[in-house]
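In: Provided below are the primary sequence and the corresponding predicted coordinates.
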Amino acid sequence: MLQTSCFILGFGKASSGRLHPSKWWLTFLLWLMLVAPAKAMELRVAIQEGVSKITVGSSTKAVIRDSAGRVVGQMAAMDGMEARPTGGGVALGGEQSTQLIVEPTAGGYVWIGDRWYRGRTRLVRTGKGLTAVNQVDLEQYLYSVLGSEMSANWPLEALKAQAVAARSYALYKRQTAGNSVFDVGDTQTWQVYKGLETEAESTQMAVNATAGQVLTYNGQIILAVFHSASGGHTENVENVWSEPLAYLRGVPDYDQGTPGYQWQKSFSRNELSRLLGVSNVKSLIPERTTPSGRIMTMKVVGSGSTRRMTGSQLRQALKLRSTLFTVSSTGTGFQLNGRGFGHGLGLSQWGAYQRTAIASMKVQ
């Protein structure tokens, strides 16, 4: 059963010109959908992909099921076992199947590689290797994501904003996954997930307080991306990735003075030549920038060649915090003065922190 209600979610002004301290969360005017599912929703998270072997275990006694769901073996508590790919699928503790599932009893946890997780473990042969998938309740998955993506010591309202964004992102990926084995990964490419080690009472409180809440646009769950700091202004999605999305628009942010707001990095000419593949770099000329100042295209001029690079390519090559920067010559090289940390799309985490801090001071 679904219930919907409308909230103003934005770092910009609401239609009334004011923001209630507890209703400011994201950068868009959207529908907030309150989902009350009849049963828990399971998410498939790839923990290790394409490996030659992996150690799995359980904190309690566990059963081992085959691809048809039949119990084919047992696993003792706290007894790690090595799984390997075979010609016909997966081998674990003498059992073989196209895939195997380790299912703890009595509310136990699973061990995958080097961490403890909630839920259960599915082992699947993929290509020439083995992929370990943590199948976990969505809300419990978020307990860890919040502590992995944001400090558990941050204000509860900031954590709640992150919970809504992370839940929306996970469900969007679950609905659009082109992969039959998993919905999301556990790295920064998706959203970081480290299992039990990053859970905290505060992250559980934030997830529970927003249980089932997701962001939608025209009735569809959105791609609710987020980043560390915007440098004062978030970005339109088409200026960073490809197609425009009506709900991912740039707005003023409030991350000034935070650790992610400003940065500086210097390079010698030799360093730039090596990193950018242009001999004897003479100048860096921004050719296209976004309205907020992010680099879209940079011309790298050398003594014998010129190379044009996108902002994303330049950021990756030089390991920059963002594409929002200016360039100045130092004589022997170049200095980059930048702002923000991340792609600048969607929720600004440090902006969320600042807004909750400001709201808290006003309430007091």
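Out: Right, received. Where do you want to start?
In: make it CA atoms for all contacts and neighbour counts henceforth
Out: Fine.
In: which residues in the stretch 251-364 of the chain form strands?
Out: Assigned by DSSP state E, counting those that start in this stretch, the strands in the stretch 251-364 of the chain fall at 262-268, 283-289, 295-301, 306-310, 325-329, 333-339, 347-348.
In: Met81 is nearest to which of these?
Out: Taking CA to CA as the measure, the strands of the stretch 251-364 of the chain were each checked against Met81, and strand 347-348 came out nearest at 40.7 Å.
In: tell me the most buried of the strands of the stretch 251-364 of the chain?
Out: Ranked by mean neighbour count, those are led by strand 347-348 with a mean of 30 (mean count of other CA atoms under 10 Å).
In: putting a second one here so we can go through both:
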Amino acid sequence: MTPPLPTDAELSDVAEVTSRIRASISTVLSGLDQAISATLATALAQGHLLMEDVPGVGKTTLARAFAASVDCTVGRIQFTPDLLPSDVTGVSIYRSDEHRFEFRPGPIFANVVIADEINRASPKTQSALLESMQEGSVTVDGATRQLPAPFLVVATQNPVEMEGTYPLPEAQRDRFMAQVSVGYPEARAEMAMLDSHDGHDPLKDVRPVADAETLLAAINVARRIYAAPAIKQYIVDLVSATRDESGLRLGASPRASLQLLAAAKARAAMAARNHVLPDDVKALAVPVLAHRLIVSTEARLAGRTAQQITREIVSATAVPSAARDAAAPREAAVVRAP
């Protein structure tokens, strides 16, 4: 059964909530509109976010500001070379006085998990996140435990060329819905940062502007956004093009198609629209697809990056005419909410 389209009131609520969270984060970091938008879209799409950039540009601060803006449980994991999988998922401890094992949950049991410098831990420890990010559960000592909802991992990492880093396994990267680069701020934004941080930490002033229940309601609205068949075909065309691109050794997976559609729906919901437009897909194609791709040796030596190749694919892929004219669905088969 086709789910009912969200009402105008529901869409208005989503736009208002995301606007409040955006404004809250902007009190701490200015000039990062693209990164903040990607964070919000990923949260509404029930995905996970990977932020990669050089040290000191605000990756962890952005993750902490988002977590502080939503009244929910927060787990913080500082990834280091000696971190063990049990430090992430939790461990069973034997209680000799009661002659039984007691499970002590790790920091992964939270609504928002900040995985700081994730690529400084070994691949063995990084893999401890695979089940939780895909299935929303953790299996320890043969027992599977569900994680709280909503569940969002916001991971930061330094470029792999930097000292003391391990490249993320392909399976791990594929589980992140989007990857964004914070980048250096513009001069005006950096000047504003100097003023706001001068002798004061603005993170201490951040107060929650939403809660877990509100976020779950927004997620439910985003899930019910309408995507026309032509929009879905456009997504399939983009993802298929990455598999045929000569400059890529590995193209995007079917999971990428699903997550690009979910992210596009979330972007439409943030704009208070009940349908996806081609512009939603275009705006998120690079953040959602590029980090999953493996560039061939020849293309890498020629100076081409996964982001550049993805942009070329987006430019070369024709938008279906039906998708170009996409509007609110009129089909009688679509059930509208009362």
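Out: Great, that's in hand. This structure is a prediction, so every number in the text was calculated from the model and none was measured.
In: Assuming the best superposition, what's their TM-score?
Out: For these two chains in superposition, a TM-score of 0.24 is obtained (TM-score structural alignment, normalised by the length of the second structure); 145 aligned residues with a CA RMSD of 7.2 Å.
In: on that earlier part again, quick one: which of the strands of the stretch 251-364 of the first structure is nearest Val184 of the first structure?
Out: For those, distance to Val184 of the first structure was read as CA to CA. The smallest value, 19.3 Å, belongs to strand 347-348.
In: how about the strands of the stretch 251-364 of the first structure, which one is nearest Leu30 of the first structure?
Out: When those are compared by CA to CA, strand 347-348 sits nearest Leu30 of the first structure, at 13.4 Å.
In: ok, back up a step: right, and the strands of the stretch 251-364 of the first structure - which one's nearest Ala158 of the first structure?
Out: Between Ala158 of the first structure and these, the tightest spacing by CA to CA is seen for strand 347-348, at 10.2 Å.
In: Pretty sure Leu34 of the first structure sits against Cys6.
Out: No: with contact defined as CA atoms under 8 Å, Leu34 of the first structure does not count as touching Cys6 (10.2 Å).
In: Test my guess that Tyr217 of the first structure contacts Leu30.
Out: Yes: under the contact definition of CA under 8 Å, Tyr217 of the first structure touches Leu30, with a separation of 5.9 Å.
In: Those two - which one has more neighbours?
Out: With other CA atoms under 10 Å as the criterion, Tyr217 of the first structure and Leu30 differ in neighbour count, and Leu30 comes out ahead with 20 against 17.
In: secondary structure element for the more buried one?
Out: Take DSSP states H and E as the rule and Leu30 of the first structure turns out to sit in strand 28-35.
In: Give the other helices and strands that that strand contacts.
Out: Contacts of strand 28-35 of the first structure with other secondary structure elements, assessed using 3 or more CA pairs under 8 Å, 6 or more residues apart in numbering; DSSP states H and E, are made with strand 2-9, strand 213-217.
In: Try it again at 10 Å.
Out: Using 3 or more CA pairs under 10 Å, 6 or more residues apart in numbering; DSSP states H and E as the contact criterion, the neighbours of strand 28-35 of the first structure among helices and strands are strand 2-9, strand 213-217, strand 220-221.
In: Strand 2-9 and that one, what's the angle between them?
Out: 150 degrees (axes from the mean of the first three to the mean of the last three CA atoms, to 10 degrees).
In: you'd agree Ile36 of the second structure is up against Phe66?
Out: Yes: in this structure, Ile36 of the second structure is within contact of Phe66 by CA atoms under 10 Å, at 8.7 Å.
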